[in-house]
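Colleague: Task: produce atomic coordinates for the following.
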Amino acid sequence: METMDTTSYPTLPRLNEPAPDFEADTTFGRVRLSDYRGKWVVMYSHPADFTPVCTTEFMGFAARKPEFDALNVQLLGLSIDSIFSHIAWVNAISEKFGQVTPFPIIADLDMHVSRLYGMIHPKAATTQAVRALFIIDPEGILRLMIYYPMTTGRNIDEIIRVVKALQTADQYHVNTGANWQPNDPVIVSPPRTMDELAARKKDSTLNIKDWYFSTKTLQ
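Modeller: This next block holds a predicted model:
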């Protein structure tokens, strides 16, 4: 049987493991990912400067920056374009659309960061980083990865929702269900022993639908 040669494929970062650190030039100067330890990081790549879908995304992230700030989130953009291209592009966005881009954009000309995070997908784009997004927690742990096709822009509402869901899960040691929004009931992990099940049945704060499915409202 013919085997697949995987030597040319990058090793993708994995959830709940340390996000690969890096140092890179950005529109805000030289930065290291570890500079943002203590903050949540939303890092997202775009295929190229001066492209329409990417322009809408950057305007979308920039317009919502106060909401990300309130969640202790640092935004980081990235593409394999140069610093000069990034500066020209954000200047054009400001002049043509009236939207300032108030967060760093990484210039990844050598594709070092793109390869670290598995953003180079030859079948999708031979010379560009695909549309990918990563959420990294304040301890530097990778918590979420989303990859989008070249044709489809991201939903900023969903990214904010996911950050809130992750923060809620961490703070209260709970889970959040499909379409969860702040103030919605949260899901309590299933009991792991018969004693835990017995205790759960006596817990008046829980809405128990079945032995494995219980929700509660956070105060």
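Colleague: from here on, contacts and neighbour counts on C-alpha atoms
Modeller: OK.
Colleague: count of residues packed around Pro190?
Modeller: 14 (other Cα atoms under 10 Å).
Colleague: Chain neighbours aside, what residue packs nearest to it?
Modeller: In this structure, Pro190 finds its nearest non-sequential neighbour in Tyr212, 4.6 Å apart by Cα to Cα, 6 or more residues apart in numbering.
Colleague: didn't that neighbour look like it was pressed against Arg192?
Modeller: No. Tyr212 sits out of contact with Arg192 when judged by Cα atoms under 8 Å, with a separation of 9.4 Å.
Colleague: and these two? which has more neighbours close in?
Modeller: Neighbours per residue (other Cα under 10 Å) separate Tyr212 from Arg192, with Tyr212 holding more: 13 against 9.
Colleague: Distance check, the nearest residue to Thr205 once chain neighbours are set aside against Leu15.
Modeller: Distance criterion Cα to Cα, 6+ apart; nearest residue to Thr205, sequence neighbours excluded, is Lys216 at 6.4 Å. Distance of Lys216 to Leu15, given as Cα to Cα, to the nearest Å: 27 Å.
Colleague: before we go on, could you also do this sequence so I can check it against the first one:
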Amino acid sequence: MALTIGDTAPDFEAETSAGKISFHDWIGDSWAVLFSHPRDFTPVCTTELGYMAAINGEFEKRGVKPIAISVDPLDNHEKWFDDIEETQGSRPTFPLISDTDFNVAKAYGMLPADVAGDPTDRTPAQNATLRNVFVIGPDKKIKLVLIYPMTTGRNFDEVLRVIDSLQLTAKHAVATPAQWQQGEDVIIAGSVNAEAAKEKYPDGWKEPKPYIRIVPAP
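Modeller: As a prediction, the model looks like this:
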């Protein structure tokens, strides 16, 4: 069964461009973004890794660790990083997993269990399902799953926006409306009854409908 929100992110050990890691230990008390790539030297993914490298500081400010995954061997990763730096202007400093045995891809439901063999013999099209984004909390639970087609580059500004919402709503009993950006008004969660809401928000709230209670972001 495919992994979904609320599931525990599978733990694993893997070789990466930054050395061997044990995933849950590597996350520690941080948040993490795991995003997958069909193969090294693919055009859309080259732009994605370059953009992630350029905005890595935004993730660091939020206590989030990015980590990427591809089935290619480590020596290909370093050569690809050279291409990314040359064409995109930024070199990734976050780890890129070398999933040559497909174990991580299978654990996360991105490749079928019967996939085997030399990963460099597989085409990107055969690995088209390796285009996922998983946001994982410090509790090692999956908070977000996004799946993209090979022809559409991922919007990592949106991933940051969702992380802002996740981190806010993890601390406060609120939800964020459509198109919400950090600092904008939020919605009192439905789990907060009227009495508790009055105690928490003595100045009241906007209420276009009884089930829509709008307050400033905490």
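Colleague: got the contact list for the residue nearest to Thr205 of the first structure?
Modeller: Residues near Lys216 of the first structure by Cα atoms under 8 Å, 6 or more residues apart in numbering: Pro185, Val186, Ile187, Val188, Thr205, Leu206, Asn207.
Colleague: List of residues touching the lengthiest helix in the first structure?
Modeller: Secondary structure assigned by DSSP state H gives helix 156-172 as the longest helix of the first structure. Helix 156-172 of the first structure is contacted from outside by Gly60, Phe61, Glu67, Phe68, Leu71, Ile135, Val174, Asn175, Thr176, Trp180, Gln181, Pro182, using Cα under 8 Å, 6+ apart.
Colleague: mind listing which of the residues you listed are in helices?
Modeller: Short answer: these in helices (DSSP H) are Gly60, Phe61, Glu67, Phe68.
Colleague: And the helices in the first structure?
Modeller: Going by DSSP H, the first structure shows helices at 52-63, 65-70, 83-97, 112-116, 156-172, 194-201.
Colleague: Just tell me which of those helices ends up closest to Glu23 of the first structure.
Modeller: Nearest to Glu23 of the first structure, of all those, is helix 112-116, at 8.6 Å by Cα to Cα.
Colleague: mean deviation of that closest one from the second structure?
Modeller: Compared with the second structure after fitting, helix 112-116 of the first structure deviates on average by 0.7 Å (mean Cα distance after the TM-score superposition for the first structure).
Colleague: what's in contact with that helix?
Modeller: Residues outside helix 112-116 of the first structure that contact it (Cα under 8 Å, 6+ apart): Pro10, Thr11, Leu12, Pro13, Pro20, Phe22, Ile80, Asp108, Ile120, Ala129.
Colleague: Narrow those residues to those that are buried.
Modeller: Pro13, Ile80, Asp108, Ile120, Ala129 (16 or more other Cα atoms under 10 Å).
Colleague: Now do the same for the first one: its match in the second structure.
Modeller: Following TM-score structural alignment, the counterpart assigned to Pro13 of the first structure within the second structure is Leu3.
Colleague: who's in contact with its match?
Modeller: Neighbouring residues of Leu3 of the second structure by Cα under 8 Å, 6+ apart: Tyr108, Gly109.
Colleague: For Met150 of the first structure, state which of the contacts of helix 112-116 of the first structure is nearest.
Modeller: Nearest member of the contacts of helix 112-116 of the first structure to Met150 of the first structure, counting by Cα to Cα, is Ala129, at 9.7 Å.
Colleague: Spit out the contact partners of the aligned partner of Tyr44 of the first structure in the second structure.
Modeller: In the second structure, the residue paired with Tyr44 of the first structure is Phe35, using TM-score structural alignment. If you count contacts by Cα under 8 Å, 6+ apart, Phe35 of the second structure has them with Pro66, Ile67, Ala68, Ile69, Arg131, Asn132, Val133, Phe134.
Colleague: Recalculate using a threshold of 7 Å.
Modeller: Counting by Cα atoms under 7 Å, 6 or more residues apart in numbering, Phe35 of the second structure touches Ile67, Ala68, Ile69, Asn132, Val133, Phe134.
Colleague: swap in Ile106 of the first structure?
Modeller: Counting by Cα under 7 Å, 6+ apart, Ile106 of the first structure makes contact with Ala24, Asp25, Thr26, Thr27, Gly77, Leu78, Ser79.
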